[in-house]
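Trainee: turn this into a model:
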Amino acid sequence: MKPETRSFYEAAVLRTIGQIAQSLDRALDLAALARGAALSPFHFHRVFRGMVGETPLEMHRRLRLERAARALLTSDAGVTAIAFDAGYETHEAFTRAFRQAYGASPSAFRQGVLDPRTGCMRPPQPELAAPSGVHYCDDPTRELVVHIATKESIMNVDIETLPALRVATVTHVGPYNGISAAFARLGALVGPAGLLRFPEAAMVAIYYDDPEVTPPEQLRADAGLVVPADVALPAGLGEQHLPAGRYAKTVHVGPYTGLGDAWSRLMGEWLPRSGQRVGEGHSYELYRNNPTNAPPEQLRTELYLPLA
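Mentor: Take a look at the predicted model:
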């Protein structure tokens, strides 16, 4: 694609995203968006989805749900009022959509605030994964940051050969952004057992299913802690072994809310252009610090993808 052509489409997409972000309190007029982009509706939706990773309507619905999730965590507003603000005509319809996206009812999500004293803390996450990096923000003065994939924007990835790891685990089933509850259960078990004292102790999240093909409520993951090979595990903890081998590694610096986007870029941008193939084993995150000892902008999370 010629630079001037891509610039035209990027400008049209960026204008549209700005309009979507400012239209959360009203229904989306898709025909008007297409006219504003100077494209036919047929071509507009395909260009938008190809460059952003979701349709305008999907983005609109996701941003409304993210706003609702943040309201559940930060306000005392009733669930029904939040449902109406999110564009749903009934409490039941909102609850179904919310549960599908977050793996929990609105009330359960609101109650999932973690004890900050635990050493295995991962706060509830209102943001849903989006390759574009566009998320709801309640600050109207904050600049909208949009990621549109180009050859020049490929993320920094290293290929490393790693040893095997033994991991004490707690199982999570549901959308991956709801794994914070499993980390809370993990902390309640590994802290009293003294497992955090070992030098190799590090929090990890292990992912077993592809969110592109597996329904959100069926996604499987483990919240875990790396432990020595010869240490006995207390009751209530499972055990997994991450095999030695070649892994693609990238580092995400910043809030955990950006991890879903980082995985989308790793799998959707870097991998297809890398010449590498996914190998046996499971993808996982390794947390080099956590919210108890670092501010959100300094959180360091390593993402590992097994390679053949």
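Trainee: can we go C-alpha only for contacts and neighbour counts from here?
Mentor: Fine.
Trainee: find the centremost residue of the chain, please.
Mentor: The residue lying closest to the centre of the chain (C-alpha atoms, centre = their mean) is Gly260, at 2.5 Å.
Trainee: quick one: secondary structure of that residue?
Mentor: Here Gly260 is recorded as helix under DSSP: H, G, I helix; E, B strand; the rest coil.
Trainee: now show me the structure for the sequence below, then we'll compare the two:
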Amino acid sequence: MKTHTRQDYLQRIDRVVALLQSAVAEGDELPELAQLAAAAHLSPFHFHRIYRALSGETIGQTVARLRWLRALQLLAEPAERVTETALAVGYETPQAFARAFRQTFDATPSELRGQQGRLHEAMQRLRRPAKQDAAEQAFEVEVVSVEPFRVVATRYEGEYRELDQAYGRLFAWAAERALLERLAGIYGIAHDGGPEALSGRGAFDCALAFEGDEVQGDAQAQPLQLGGGLWARWRHVGSYDALGALSDRLIAQWLPDSGYVLRDEHLFRHFLDDPEEVPEAALRADVYLPVARC
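Mentor: Predicted structure coming up:
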């Protein structure tokens, strides 16, 4: 079967951007998720995550960037009025447009229109996503088969750097049920929250695995199944706070040319060390990507 190269993936992202750009330029409704995923030949399940990893921005950020680019293109036309420009890029009033414009460009629309050099420089900058750290990182990845296993999980929503409190509540739940002596592993599942989802925040399942008999869940913690099938495993050493951004980079740098594609399962993390006992620089975690051969 066809190997999906990095260039192939980037061309898919370009098709998505072209669809969004056309909708913004015409003032049409934005395409639905299914349409965007189909244009990229990607599963809707992982579409937002792959798009963010490869483009360096969320769908929402792309739309905002393209709308500002369209606004500047219209302002570059001498006959175009600010009111019409505001309406064309989705603002209900020119006043709201002017406020947002000043926050973005540190100038009013009329001021920037009068500075053609600055106007065109801003347009050029908006044609591509903001430059990301392009430093390549060597990812030592192995593809392994993982037998299905059960965990008990509780859902947390917010900044991932506050996850220790959510895990604390889950450990307290397990302690009340005399389960800690059977603890077999600490896991986490980061959920992709949609077009605005940024690495480092959103919905996250804090999970514990236990040896022995299956643990029954309740309103506070529910049973989940992880594993099953092939998984690309990469070990991270260092702060757990970096795992979201590094997982995106793993997808962007390893997945293309790997000979694998992502399956419709959630990525999960296996935390091997306790941050309260191990120095941050020495913390270890295994990141698992669900994959299938191309």
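Trainee: care to give me the TM-score?
Mentor: For these two chains in superposition, a TM-score of 0.51 is obtained (TM-score structural alignment, normalised by the length of the second structure); 177 aligned residues with a C-alpha RMSD of 3.3 Å.
Trainee: so how far is Tyr102 of the first structure from the residue nearest to the centre of the first structure?
Mentor: Using C-alpha to C-alpha, to the nearest Å, Gly260 of the first structure is found at 13 Å from Tyr102 of the first structure.
Trainee: how about the helices in the stretch 51-200 of the first structure?
Mentor: 56-74, 79-85, 91-102, 106-110, 180-190 (DSSP state H, counting those that start in this stretch).
Trainee: so which elements touch the last one?
Mentor: Going back to what we said before, that points to helix 180-190 of the first structure. strand 165-173, strand 220-226 (3 or more C-alpha pairs under 8 Å, 6 or more residues apart in numbering; DSSP states H and E).
Trainee: tell me the buried residues in stretch 267-280 of the second structure?
Mentor: Leu267, Phe268, Arg269, His270, Phe271, Asp273, Pro275, Glu280 (16 or more other C-alpha atoms under 10 Å).
Trainee: now, those residues that are in strands?
Mentor: Phe268, Arg269, His270, Phe271 (DSSP state E).
Trainee: re the thing from before, any common contacting residues for Gly260 and Tyr102 of the first structure?
Mentor: Asn177 (C-alpha atoms under 8 Å, 6 or more residues apart in numbering).
Trainee: what helix or strand is the residue sitting furthest away from the middle of the first structure on?
Mentor: Most distant from the centre of the first structure: Asp230, at 33.5 Å, with distances by C-alpha atoms, centre = their mean. Using DSSP states H and E, Asp230 of the first structure maps to neither a helix nor a strand.
Trainee: distance-wise, check the aligned residue in the second structure for it relative to Gln103 of the second structure.
Mentor: Counting by TM-score structural alignment, Asp230 of the first structure lines up with Asp213 in the second structure. Distance, Asp213 of the second structure to Gln103 of the second structure, by C-alpha to C-alpha: 58 Å.
Trainee: please enumerate the strands of the stretch 201-308 of the first structure.
Mentor: 203-207, 220-226, 238-242, 245-253, 283-287, 300-306 (DSSP state E, counting those that start in this stretch).
Trainee: let me know the angle separating the longest one from strand 300-306.
Mentor: Using axes from the mean of the first three to the mean of the last three C-alpha atoms, to 10 degrees, the inter-axis angle of strand 245-253 of the first structure relative to strand 300-306 is 150 degrees.
Trainee: hmm, who's touching strand 245-253 of the first structure?
Mentor: Counting by C-alpha under 8 Å, 6+ apart, 155-164, 258-259, 262, 297-308 sit against strand 245-253 of the first structure.
Trainee: where does it end up in the second structure?
Mentor: With TM-score structural alignment as the criterion, strand 245-253 of the first structure aligns to 229-237.
Trainee: just the buried positions in the matching stretch, please.
Mentor: Leu230, Trp231, Ala232, Arg233, Trp234, Arg235, His236, Val237.
Trainee: show me how far that stretch is from its chain's centre.
Mentor: 18 Å (C-alpha atoms, centre = their mean, to the nearest Å).
Trainee: repeat for stretch 119-127 of the second structure
Mentor: 26 Å.
Trainee: same deal with stretch 128-144 of the second structure?
Mentor: With C-alpha atoms, centre = their mean as the basis, stretch 128-144 of the second structure stands 14 Å off its chain's centre.
Trainee: same question for stretch 255-267 of the first structure.
Mentor: On C-alpha atoms, centre = their mean, the centre of stretch 255-267 of the first structure falls 5 Å from the chain's centre.
Trainee: and for stretch 65-74 of the second structure?
Mentor: With C-alpha atoms, centre = their mean, you get 24 Å for stretch 65-74 of the second structure.
Trainee: map Pro192 of the first structure onto the second structure.
Mentor: By TM-score structural alignment, Pro192 of the first structure lines up with Glu176.
Trainee: mind checking how far His252 of the first structure is from Gly260 of the first structure?
Mentor: Taking C-alpha to C-alpha, one finds His252 of the first structure at 10 Å from Gly260 of the first structure.
Trainee: buried residues, the biggest helix by length in the second structure. List them.
Mentor: Counting residues, the longest helix found in the second structure (DSSP state H) is helix 6-26. Applying a neighbour-count criterion of 16+ other C-alpha under 10 Å, one finds Arg6, Tyr9, Leu10, Arg12, Ile13, Arg15, Val16, Val17, Leu20, Gln21, Ala23, Val24 buried in helix 6-26 of the second structure.
Trainee: quick check: the third one touching Leu54?
Mentor: Yes. Proximity of Leu10 of the second structure to Leu54 meets the contact threshold set by C-alpha atoms under 8 Å, at 7.0 Å.
Trainee: picking up where we left off before, of the helices and strands packed on helix 180-190 of the first structure, which stretch is the most buried?
Mentor: strand 220-226 (a mean of 26; mean count of other C-alpha atoms under 10 Å).
Trainee: TSV for the strands of the stretch 201-308 of the first structure, including distance to Phe48 of the first structure?
Mentor: As requested, the strands of the stretch 201-308 of the first structure are exported to TSV (distance: least, C-alpha to C-alpha, whole Å):
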stretch	distance to Phe48 of the first structure
strand 203-207	29
strand 220-226	31
strand 238-242	38
strand 245-253	26
strand 283-287	29
strand 300-306	28
